[in-house]
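[1] One predicted model, sequence on top.
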Amino acid sequence: MSGMGQFLRRMRRSYLKRLFKNAGYSKNTPLVHYLEGIRAEPLYEEMPLHYDLFDRNEFLCRSLSLYDLPNDLKVPPDELFIIGSGPSIRKQAVDKLANKNTILLNGAVTLIKDAGLHPLCVLVVDELFCRKRLDLLASVPDETNMVLTFPAIKEIAFERPDIIRKNRIFLLHEKNMDFHGKLGIDAYNLSQFDKPTHGVFRAGTVMSAGIQLAAFMKVPNVYLLGLDIGNAETEPRFYENGKDKIRTGLLKDYDELILPFMKLAAAWYNRHEYRIFNCSPVTKLPYSVIPYHDFDAIG
């Protein structure tokens, strides 16, 4: 597409987004997807779904099933490290995870190059990150497993459809609701926790999606890195500097979304006799919810 054509398409999209927002439509309404041109067509009715992904009439790729993702777990498959973007990552020797099972969240993709990691997958749920830091996603090696929500896929495909084409795309559904304290830790929510093929709970942080994905894969030992939270507004993420820092809602969402979700996660892992640890030494999340594990002690 020519530069002018892309400019006009972008302006049209911006106008449509404002129009539908003012009219009270959700950004996930099928009509919005249709008018923007980037759409996903399901092949089967049951979950999880394979999708044919299109940019208007141009075929991009066929998404893979989440059930296929555990097949790429390295041996031994009993440990998984989910790496977020907290500043504490700067002081941790994450290069020792090069041959471990890792899920890289958002800007943690920089660790593929900077620390030599070979992740199980890259996980992105936030379209804002895709819009602001598309350069980081463009740097991942070809054939990387990328677990993406549809809003994330749309943002990537709008500017850089080649990223969708050259990688292995897994479509992750989100539930049409946030997990907040009012929902509580009940039998239904616990039963849904390890079923991302039914949609993951939205809980104010991409880490919540990573934890649910780990539960789905039945990995018995899960370690969370970069889950700092408390310094989100005062310090840049480990891969940022002061000039390219993207806004964050972590502190705003902490009490209503993040903390209640982490309590649900702890309850699920305890019930199934799996273990989950927080390896961030400066976290806002109490260690009474997710216990601390010294990352330096991990071999």
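    Good, I have the coordinates.
[2] CA only for contacts and neighbour counts going forward, please
    Noted.
[3] Do you have the strands of the stretch 1-150 of the chain handy? List them.
    With strands called from DSSP state E, counting those that start in this stretch, the stretch 1-150 of the chain shows them at 38-42, 51-55, 58-62, 79-83, 102-105, 121-124, 145-148.
[4] Output the contacting helices and strands for the third one.
    In this structure, strand 58-62 packs against strand 51-55, helix 161-166, with contacts taken as 3 or more C-alpha pairs under 8 Å, 6 or more residues apart in numbering; DSSP states H and E.
[5] still on that earlier bit, now the strands of the stretch 1-150 of the chain in JSON lines, with distance to residue 214 and mean neighbour count?
    Formatted as JSON lines, these follow (distance: least, C-alpha to C-alpha, whole Å; neighbours: other C-alpha atoms under 10 Å):
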{"stretch": "strand 38-42", "distance to residue 214": "25", "mean neighbour count": "19"}
{"stretch": "strand 51-55", "distance to residue 214": "22", "mean neighbour count": "20"}
{"stretch": "strand 58-62", "distance to residue 214": "23", "mean neighbour count": "16"}
{"stretch": "strand 79-83", "distance to residue 214": "7", "mean neighbour count": "24"}
{"stretch": "strand 102-105", "distance to residue 214": "9", "mean neighbour count": "26"}
{"stretch": "strand 121-124", "distance to residue 214": "11", "mean neighbour count": "26"}
{"stretch": "strand 145-148", "distance to residue 214": "12", "mean neighbour count": "24"}
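[6] wait, which of the ones you listed is closest to residue 154?
    strand 38-42 (6.2 Å; C-alpha to C-alpha).
[7] which ones are touching the closest residue in space to residue 103 that isn't next to it in sequence?
    Leaving aside its sequence neighbours, residue 103 sits nearest to residue 82 (C-alpha to C-alpha, 6 or more residues apart in numbering; 4.7 Å). For residue 82, the contacting residues are 102-105, 207, 210-211, 222-225, by C-alpha atoms under 8 Å, 6 or more residues apart in numbering.
[8] Next up, a structure to set beside the first:
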Amino acid sequence: MEELQLAIQAEQQNIMKLEQEMQKKIVGQKNMIRKILIGIFTGNHILLEGLPGLAKSLTVNTLAQTLGLTFSRIQFTPDLLPSDIIGTEIYNEKTGEFYTKKGPIFANIVLADEINRAPAKVQSALLEAMQEKQITIAKNTFKLEKPFIVLATQNPIEQDGTYPLPEAQQDRFLMKVKIEYPTIDEEKHILSLLTTTTDFDNIVINEIMDKEKIEQIKKLIKQVRIDDKLINYILNIIFKTRENNQYISCGASPRASIALVIASKANAFLEGRDYVIPQDIKKVIFDVLRHRIILTYEAEAEGLDVEDIITNIMETVDLP
């Protein structure tokens, strides 16, 4: 295991360089960047929830450049069609044959902006891509290039003209990350950056990693150790969400247990360790569970949110 620890520590230099490169354009938002990296390094999708103007799109685009990945942004609207995302077959009058025109989903990182504004048909097409890592156009099936990550955003306030994401689709996201406002010092830095930099849009972002490096990191994360006591700790929390509870109408699925293990191992890697500690679980548990627990009307009537319920459950489960 000493070799694994040395390999993980060697990668910390690249992680540091990546974060420094991101800081050329992104101020603060370290939690969002860290959680997106967990998704990319484990090959999982991330749901970002935050108000407009919090640099979600800029962060995702900049990160794609530092990782040498292709990037595509899709603005979801109520009139969007599945073919607008996955592509379609087009008839060529000169040859008398159909040819396939691939849609914007054929990229390594796909930013699904305001995903909850798209109707059910579009959600269904996206779900196949997220789960099966493939796209069906007419009679043809196309495998999506690895890595393939969907980073979706949604506005928590404005609900007019939106379509709530089905529970089955929400469960496909490894984590749901809440994006917070910057601090006053961070916002002051943002203003300084925009007013002193002659051409902000043309700041050069260097490639720090590539697809091969991401695959290497994915293999390292899989080797990170997690003790049976911590596995039991995770299971005890998950099973608490399924007990008869006046505030929970639907608990977390087995996919939540898997997600907690994956995310905690990735967090341990990002902190330079080859083993998971309880703090790794605590750092990802709210992001993993907040979109997988459905509350009762009674909970909402009493002003309780998912974070309150998760906190209460964690207080009743003993740490190993």
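    Everything's here; your move. This structure is a prediction, so every number in the text was calculated from the model and none was measured.
[9] And the TM-score between them?
    Remark: TM-score between the superposed chains equals 0.28 [TM-score structural alignment, normalised by the length of structure 1]; 132 aligned residues with a C-alpha RMSD of 6.0 Å.
[10] hang on, the earlier thing: out of the helices and strands packed on strand 58-62 of structure 1, the one nearest residue 264 of structure 1 is which?
    strand 51-55 (30.3 Å).
[11] For that closest one, name the packing helices and strands.
    Checked by 3+ C-alpha pairs under 8 Å, 6+ apart, strand 51-55 of structure 1 has strand 38-42, strand 58-62 packed alongside it.
[12] The last one to strand 51-55, inter-axis angle?
    If you take axes from the mean of the first three to the mean of the last three C-alpha atoms, to 10 degrees, strand 58-62 of structure 1 sits at 150 degrees to strand 51-55.
[13] do the first one as well
    Following the same axes, to 10 degrees, one obtains 160 degrees for the angle between strand 38-42 of structure 1 and strand 51-55.
[14] Neighbours of residue 208 of structure 1, how many?
    When neighbours are counted by other C-alpha atoms under 10 Å, residue 208 of structure 1 registers 19.
[15] OK, contacts around it?
    201-202, 258, 261-262.
[16] Reformat these as a markdown table; add secondary structure.
    Listed next are those as a markdown table, based on DSSP: H, G, I helix; E, B strand; the rest coil:
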| residue | secondary structure |
| --- | --- |
| 201 | strand |
| 202 | strand |
| 258 | helix |
| 261 | helix |
| 262 | helix |
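[17] any chance of the residues you listed in a markdown table, plus distance to residue 58 of structure 1?
    Listed next are those as a markdown table, based on distance: C-alpha to C-alpha, whole Å:
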| residue | distance to residue 58 of structure 1 |
| --- | --- |
| 201 | 31 |
| 202 | 31 |
| 258 | 38 |
| 261 | 39 |
| 262 | 41 |
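[18] element containing residue 91 of structure 2?
    strand 87-92 (DSSP states H and E).
[19] Pull out the buried positions in that strand.
    87-89 (16 or more other C-alpha atoms under 10 Å).
[20] Next SSE downstream of the longest helix along structure 2?
    Ranked by residue count, the top helix of structure 2 under DSSP state H comes out as helix 2-22. Using DSSP H and E, the helix or strand that follows helix 2-22 of structure 2 towards the C-terminus is helix 30-42.
[21] Next secondary structure after that following helix?
    Next element after helix 30-42 of structure 2 (DSSP H and E): strand 45-49.
[22] top helix in structure 1 by residue count?
    Per DSSP H, structure 1 has its longest helix at helix 3-22.
[23] That one packs against which elements?
    Right, helix 3-22 of structure 1 is packed against helix 30-36 by 3+ C-alpha pairs under 8 Å, 6+ apart.
[24] Which elements pack onto the helix it packs on?
    Here helix 30-36 of structure 1 touches helix 3-22, going by 3+ C-alpha pairs under 8 Å, 6+ apart.
[25] Same question for the helix it packs on: list its buried residues.
    So, applying 16+ other C-alpha under 10 Å, buried residues of helix 3-22 of structure 1: 9, 13, 17.
[26] Likewise for stretch 129-143 of structure 2?
    129-130, 133-135, 137.
[27] Among these, which are located in helices?
    Those of the buried residues of stretch 129-143 of structure 2 lying in helices (DSSP H): 129-130.
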